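Novice: I would like to see how this sequence folds:
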Amino acid sequence: MKYSVTSIVQHLVLLAISLAAAQAYAQDLEAIPKTAAKRGDSKEKIELGKSLYFDPRLSATGTVSCNSCHNLMEGGDDGRATSMGVDGLTGPRNAPTVWNSVFQASQFWDGRSATLEDQAKGPMVANVEMGMIGHDQVVSRIKDIPGYVVQFEATFGKTDSVTIENAVDAIAAFERTLITPNSALDRYLVGDKQAMNEAQIRGMELFESTGCTECHAGPALNGWQPGSDAEFVDFPRFEDSPYVEKYDFVADVGRSMATGDNGDDHYFKTPTLRNITLTAPYFHNGRVNSLTEAIRVMASTQLDVKFTDQELADLAAFMEALEGEFPNLTFPRLPSRSGESVIHASLNAGPSDQG
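Specialist: You can find the predicted model right below:
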């Protein structure tokens, strides 16, 4: 088959127009940074933070670690509607992913912590999570393990180095390494136009043209930009959506539980969409099990839009393009106390009164 010079030129022009249009639709999206290290994030501090992150002895029963609810072997969450803490107790909200959590202006669904360091303090002393009586008990538990004392002194100096501030500083340093770059979207945004397939490009265009990027913009697709203030979005926006009652979305009043301001009722932090295909179930209460249903729910409750089956498939395909490359992690060898446990069983142990 022969092609005329004119037909070839026309084809190239159409291709250029198509690529330009697709690129225009990517204007609200950015490749995710490959590093978020802060000054002072030494190798020693990161390794100490990793050990603390994986250590269940920081919980009252010795059974729950940070990784229990934010599993780094998978999507950075735990795959449950709501997480299970000490004594089998469960909390009210779905565990957000810890992958790329550094690219957020606040932590927790209600944004009650501004930093990774402050966030790390909370679960340790939450009754339904790690269940320690107070941070003094956490510090005492760490001090009971000689190997940790050595690590803290090597990282923070020999004077009063084992403190809760230093512990969460180390955990946060480790969490700042939990970044998943080089997704298909990232490669597409930096010029590899073969990185995304046609369905993913259609999904990206639809994602932007219907207003999803009002909230899910930027490198983490959560509205975050370096140095940006925390923002919160009303959810559900259209309360007459049939999904509001179906999934009981208004039972949790959201940010007002942290601020005490009724004006913050039903406002939540915008979650990252990075690796969203790996973090089902969805929403703050974990009531929606499938990604396609989650897209359908968001269209109805936030945009008052109903997508066709093809549009839903294209949007889901775009979400697949957000899966990044996970760093290789080695499990830490946790320090131990020779011949003696630091977890002391109570003779009066019984069922918790928090159920």
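Novice: Going by C-alpha atoms from here, please, whenever you check contacts or count neighbours.
Specialist: OK.
Novice: in the stretch 51-200 of the chain, which spans are strands?
Specialist: With strands called from DSSP state E, counting those that start in this stretch, the stretch 51-200 of the chain shows none.
Novice: which residues does the residue lying closest to Val305 once chain neighbours are set aside contact?
Specialist: The shortest distance from Val305 to any non-neighbouring residue, by C-alpha to C-alpha, 6 or more residues apart in numbering, is to Ala299 (5.1 Å). By C-alpha atoms under 8 Å, 6 or more residues apart in numbering, the residues touching Ala299 are 305-307.
Novice: which of these lies closest to Cys212?
Specialist: Each of the contacts of Ala299 was scored against Cys212 by C-alpha to C-alpha, and Val305 proved nearest at 11.1 Å.
Novice: count of neighbours near that closest one?
Specialist: The number of residues packed near Val305 is 13, by other C-alpha atoms under 10 Å.
Novice: same check, this time on Leu329
Specialist: 10.
Novice: Next: Gln310.
Specialist: Per other C-alpha under 10 Å, the neighbour tally for Gln310 reads 11.
Novice: Could you do the one 3 residues further on as well?
Specialist: Each residue near Ala313 was counted by other C-alpha under 10 Å, and the total is 18.
Novice: I'd like the structure of this one too, to check against the first:
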Amino acid sequence: MEKVVLGRSLYHDTILSGDGTVSCATCHMLDHGGAEPRKTSTGIRGQKGPINSPTVLNSAYNFVQFWDGRAKDLQEQAAGPVANPIEMGAVWDEVVAKIKKEDEYAAAFAKLYEDGVTQDNITDAIAEYEKSLITPSRFDKYLRGDASALTDQEKRGYQTFKEVGCTACHAGVLAGGAMFQKLGLVKDYFADRGTPLTEADMGRFNVTKNPADKHFFKVPTLRNVELTPPYLHDGSRETLEETVAVMGRYQLGRELTQQQVNDIVAFLKSLTGELPPHAKMPEGS
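Specialist: Below you'll find the model as predicted:
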């Protein structure tokens, strides 16, 4: 738990950014379901990032990290934004030097890590904190046999969710996070969007350079999705209702009825969970 507490401090500390204005929590807000309310992230000096920040909650269960899967685990993921010139705009050697000068941090690292403050140990502590951000929900109670945990509409929505094919991608412990899938599987999402293609729209292709991977993204978790608008990698959808209808159209080739949409959204809200007590920084810290 000591590494988790250290990681929590680092996660919320702007010391990780080049000018001391941005922390991990700037784009992954615990009060916004571990994501952000902006279409795309805002980094150092107000720069606009290319993509909507995915939730950090329950992210330990993702099979890879980032929309394009370029990081194999949370520790590798944690190293990226710090050195990204648009996000946190720092140099890792300088970050390590700054943290070494902070007495509390230096003491904590000396206690927990044989080699003290290093980039690897900083990202390890942040990853340990992020691994602890698990949010049990009413749906989990339902799966364990408590039929009263869901309303009739939520149960109907769960049935519809399965029947129309959502579980082909949104399955497993996260209801997602276990595979890549093409956005616009049965209909061209990007042709209909009405805005120019961006590098971020290329998805997995940016990592593999394989043309077959264009527009493939890690399927996002649906846990806490109620809390994380706007939706999709481009932050283009403001409501769950709109997003469910869009997914039906472009991923399943279905025009879902309003009743189906409403029921699925009701079910998705049952996936909203509770933050663990240690998740937030203590009052006054």
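Novice: List the TM-score for the superposed pair.
Specialist: The TM-score (TM-score structural alignment, normalised by the length of structure 2) is 0.94; 282 aligned residues with a C-alpha RMSD of 1.8 Å.
Novice: returning to what we had before: would you check how far apart the corresponding residue of structure 2 for the residue nearest to Val305 of structure 1 and Glu242 of structure 2 are?
Specialist: In structure 2, Ala299 of structure 1 lines up with Gly248, judged by TM-score structural alignment. Gly248 of structure 2 sits 10 Å away from Glu242 of structure 2, going by C-alpha to C-alpha, to the nearest Å.
Novice: With Thr135 of structure 2 instead?
Specialist: For Thr135 of structure 2, the distance to Glu242 of structure 2 (C-alpha to C-alpha) stands at 25 Å.
Novice: Ala199 of structure 1 contacts Met319, doesn't it?
Specialist: No. In this structure Ala199 of structure 1 lies outside contact range of Met319 using C-alpha atoms under 8 Å: 10.6 Å.
Novice: Name the residues that touch stretch 178-187 of structure 2?
Specialist: Contacts for stretch 178-187 of structure 2 (C-alpha under 8 Å, 6+ apart): 62-64, 169, 171-172, 189-190, 213-219, 249-253.
Novice: Show the end-to-end separation of that stretch, please.
Specialist: The straight-line separation of the ends of stretch 178-187 of structure 2 (C-alpha to C-alpha) is 23 Å.
Novice: buried sites along that stretch?
Specialist: Across stretch 178-187 of structure 2, burial judged by 16 or more other C-alpha atoms under 10 Å covers 178-185.
Novice: Quick one: residues in contact with stretch 245-264 of structure 1.
Specialist: 109-112, 236, 244, 265-268, 285, 287-288.
Novice: any chance of those in CSV, plus distance to Phe174 of structure 1?
Specialist: Output for these, formatted as CSV (distance: C-alpha to C-alpha, whole Å):
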residue, distance to Phe174 of structure 1
Trp109, 21
Asp110, 23
Gly111, 21
Arg112, 21
Pro236, 34
Val244, 37
Asp265, 33
His266, 32
Tyr267, 29
Phe268, 26
Asn285, 27
Arg287, 30
Val288, 30
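Novice: so which of those residues comes closest to Leu278 of structure 1?
Specialist: Checking the contacts of stretch 245-264 of structure 1 against Leu278 of structure 1 with C-alpha to C-alpha, the nearest one is Val288 at 13.6 Å.
Novice: Contacts only, for that closest one.
Specialist: 247, 280-282, 294.
Novice: again with Lys269 of structure 2
Specialist: Per C-alpha under 8 Å, 6+ apart, neighbours of Lys269 of structure 2: 224-226.
Novice: distance of the residue mapped onto it from structure 1 from Ser101 of structure 1?
Specialist: Correspondence of Lys269 of structure 2 to structure 1, assessed by TM-score structural alignment: Glu320. Here the criterion is C-alpha to C-alpha. By it, Glu320 of structure 1 lies 19 Å from Ser101 of structure 1.
Novice: Setting aside sequence neighbours, what's the nearest residue to the alignment partner in structure 2 of Asp110 of structure 1?
Specialist: Taking TM-score structural alignment for the superposition, Asp110 of structure 1 sits opposite Asp68 in structure 2. Spatial nearest neighbour of Asp68 of structure 2, excluding adjacent residues (C-alpha to C-alpha, 6+ apart): Arg204 at 4.5 Å.
Novice: aligned partner of that neighbour in structure 1?
Specialist: So, by TM-score structural alignment, Arg204 of structure 2 is matched to Arg255.
Novice: Ile99 of structure 2 now?
Specialist: Alignment note (TM-score structural alignment): Ile99 of structure 2 maps to Ile142 of structure 1.
Novice: for its match, what are its contacts?
Specialist: 58, 148-149, 162.
Novice: Check Gln200 of structure 1 too.
Specialist: Per C-alpha under 8 Å, 6+ apart, neighbours of Gln200 of structure 1: 314-315, 317-321.
Novice: Ala79 of structure 2 touches Thr123, doesn't it?
Specialist: Yes. With contacts counted by C-alpha under 8 Å, Ala79 of structure 2 reaches Thr123, the gap being 6.2 Å.
Novice: Name the SS class of Pro236 of structure 1, please.
Specialist: The three-state assignment at Pro236 of structure 1 reads coil, by DSSP: H, G, I helix; E, B strand; the rest coil.
Novice: For it, give its distance to Asn67 of structure 1.
Specialist: For Pro236 of structure 1, the distance to Asn67 of structure 1 equals 30 Å [C-alpha to C-alpha].
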